[in-house]
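>>> With the sequence up front, the predicted model follows.
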Amino acid sequence: MEEIASVETGLPPAPGAQRYLSLALANSSVALPGGHSVDLLGSPAAANEWLSERDLAPAGTDLREMCAGQLRVLREQVRALFASRAAGLPALPAAVSALNDALTRVPSAPLLHWDDTTGPYRAAPHPTTQVVEHALATLAADAADLLTGPDAERLTACGSSPCNRFLLRHGRRHWCSTRCGDRARAARAYTRRRAAD
């Protein structure tokens, strides 16, 4: 599920990203050392791959740039909400509105369909335009659940610059990966050595 992120960024999934799709969404744009970055939603094909790996869209869905753009916009709003929660600051009203808009854009129940051969069944409609709306609603609901649930107290930003990922803190750990933790410890040791000299 998260192997693509691992290959492209060199980082394992942040703690909690396998449990919360919204955390994986927030971390789909990664700032790397040396001014580099990776955007796992940077193109319609990449966004489609990201969604299909998480069972949020059928494989081979022909997403357009507008749909990929909607996903990136939701990501930024989710990141803003996570940053507010992690810092203990009030949320931006626009971010709350964007999340609520995504939540209410699609029907909450699968619709009734009737096949002449097999009879009635319920399913969510999935023409290409609605695939993204259903994915956005699912991601928004996941973010709302994380922000209002018991794990919200553990939500934090990675404490290693320039990393911009979020994670669910375990104990005192404030880093999304061993690599970020090593980088932060090395920076502190360097600062102590310079101060001693």
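Looks like it came in fine.
>>> hey, let's count contacts and neighbours off CA atoms from now on
Noted.
>>> How are the helices of this structure distributed by residue range?
3-9, 21-26, 44-53, 65-87, 93-104, 128-148, 178-196 (DSSP state H).
>>> and the ones you listed as a markdown table, adding distance to Leu167 and mean neighbour count?
Output for the helices of the chain, formatted as a markdown table (distance: least, CA to CA, whole Å; neighbours: other CA atoms under 10 Å):
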| stretch | distance to Leu167 | mean neighbour count |
| --- | --- | --- |
| helix 3-9 | 15 | 15 |
| helix 21-26 | 7 | 25 |
| helix 44-53 | 19 | 20 |
| helix 65-87 | 10 | 19 |
| helix 93-104 | 19 | 16 |
| helix 128-148 | 11 | 20 |
| helix 178-196 | 12 | 13 |
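>>> Out of those, which is closest to His113?
helix 128-148 (16.4 Å; CA to CA).
>>> Next one for the comparison:
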Amino acid sequence: MQEFVIEEPAPPPAQGEEQHLSLALANSAIVMPGGHTVDRLGTPAHTNRWLTERGLAPVDAGMLEMCAAQLRSLREQIRSLFASHAGGLPALPAALTAINDAMTRVPTAPLLRWDDKDGPYRATPHPTTEIVDHALAALAADAADLLTGPDAERLTACGSTPCNRYLLRHGRRQWCSTRCGDRARAARAYARRTQPKAE
């Protein structure tokens, strides 16, 4: 079982996170050397901060655990789609359904409600729920745009174990950060030194 660490500094954003919020969401749980995970959505407060930093929620949105859980769930579905795309594999139907549901769940007008005592009325959802629904829709739409747009061919997984982040490949670069690149080069050098010589 993985240990989740919340306050450890994470590496800098991976290539493409600034252009694609869905890539930043996919990378918001980072497996660090040693096997522990830094989860930027680990608590409602951390989720609120993450959304606020990306312009998806006000500072005082008041996220609840249910809201954070919805974001973490969407993150896993987006990660599943990114893994399928990067690996050239078919997408899981549940992941496609989750993305499409998130994109279409945001009401464009106050919905009609019915109260047994007072009759019909129109109302918008709870403000925090509405903020989360809009954030989920924006993140899902961005994932759909990334997977169907010109950047899709550059989407790849970081090539350094144990890193689990995704990036948009730039040239031959296969790593999400300098740290991961250094670790991958060191591992290759070590493997070359320790391989038995062919006679």
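Received the coordinates, thanks. From a predicted model like this one, the values you see are computed outputs, not experimental measurements.
>>> What does the TM-score come to for these two?
After superposition, the two chains reach a TM-score (TM-score structural alignment, normalised by the length of the first structure) of 0.86; 179 aligned residues with a CA RMSD of 1.9 Å.
>>> picking that back up, nearest to Val38 of the first structure, of the helices of the first structure?
The nearest among the helices of the first structure, by CA to CA, is helix 3-9 at 6.6 Å.
>>> Which strands or helices does that closest one pack on?
Where contact means 3 or more CA pairs under 8 Å, 6 or more residues apart in numbering; DSSP states H and E, helix 3-9 of the first structure is not packed against any helix or strand.
>>> closest to Leu32 of the first structure out of the helices of the first structure?
Across the helices of the first structure, Leu32 of the first structure has its closest neighbour in helix 3-9 (7.7 Å, CA to CA).
>>> coming back round to it: can you put the helices of the first structure in a markdown table and add distance to Val38 of the first structure?
Listed next are the helices of the first structure as a markdown table, based on distance: least, CA to CA, whole Å:
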| stretch | distance to Val38 of the first structure |
| --- | --- |
| helix 3-9 | 7 |
| helix 21-26 | 13 |
| helix 44-53 | 11 |
| helix 65-87 | 13 |
| helix 93-104 | 23 |
| helix 128-148 | 20 |
| helix 178-196 | 16 |
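>>> Which of those sits closest to Pro120 of the first structure?
That would be helix 128-148 among the helices of the first structure, by CA to CA, at 21.5 Å.
>>> what angle do the closest one and helix 44-53 make?
Angle of helix 128-148 of the first structure versus helix 44-53, following axes from the mean of the first three to the mean of the last three CA atoms, to 10 degrees, is 60 degrees.
>>> give the contact list for the spatially most central residue of the first structure.
The centre of the first structure sits closest to Leu25, judged by CA atoms, centre = their mean, with a distance of 1.4 Å. Leu25 of the first structure is in contact with Arg75, Leu139, counting by CA atoms under 8 Å, 6 or more residues apart in numbering.
>>> Could you tell me the end-to-end distance of stretch 39-56 of the first structure?
In stretch 39-56 of the first structure, first residue to last residue: 18 Å (CA to CA, to the nearest Å).
>>> sorry, that was for stretch 113-120 of the first structure
So stretch 113-120 of the first structure: terminal residues 6 Å apart, CA to CA.
>>> before we move on, what about stretch 106-121 of the first structure?
By CA to CA, the extent of stretch 106-121 of the first structure from end to end equals 19 Å.
>>> Ok, stretch 25-44 of the second structure next?
Using CA to CA, first and last residues of stretch 25-44 of the second structure are 15 Å apart.
>>> what's the closest of the helices of the first structure to Arg169 of the first structure?
Per CA to CA, nearest to Arg169 of the first structure of the helices of the first structure: helix 65-87, 10.5 Å.
>>> average offset between that closest one and the second structure?
Following superposition, helix 65-87 of the first structure is found to deviate from the second structure by 0.4 Å on average (mean CA distance after the TM-score superposition for the first structure).
>>> once the structures are aligned, where does that helix end up in the second structure?
Helix 65-87 of the first structure corresponds to residues 65-87 in the second structure, going by TM-score structural alignment.
>>> what comes into contact with the matching stretch?
22, 25-26, 41-44, 47, 89-92, 94-96, 98-99, 129, 132, 136, 140, 143, 147, 155-157, 166.
>>> Any idea which of the helices of the first structure gets closest to Leu112 of the first structure?
Per CA to CA, nearest to Leu112 of the first structure of these: helix 128-148, 16.3 Å.
>>> residues in the second structure aligned with the closest one?
Alignment of helix 128-148 of the first structure against the second structure: residues 128-148, by TM-score structural alignment.
>>> Other residues contacting stretch 90-98 of the second structure?
Stretch 90-98 of the second structure has contacts (CA under 8 Å, 6+ apart) with Leu74, Gln77, Ile78, Ser80, Leu81, Ser84, His85.
>>> ok, now stretch 120-132 of the second structure?
Contacts to stretch 120-132 of the second structure, defined as CA under 8 Å, 6+ apart, come from residues 56-57, 61-63, 67, 106, 109-115.
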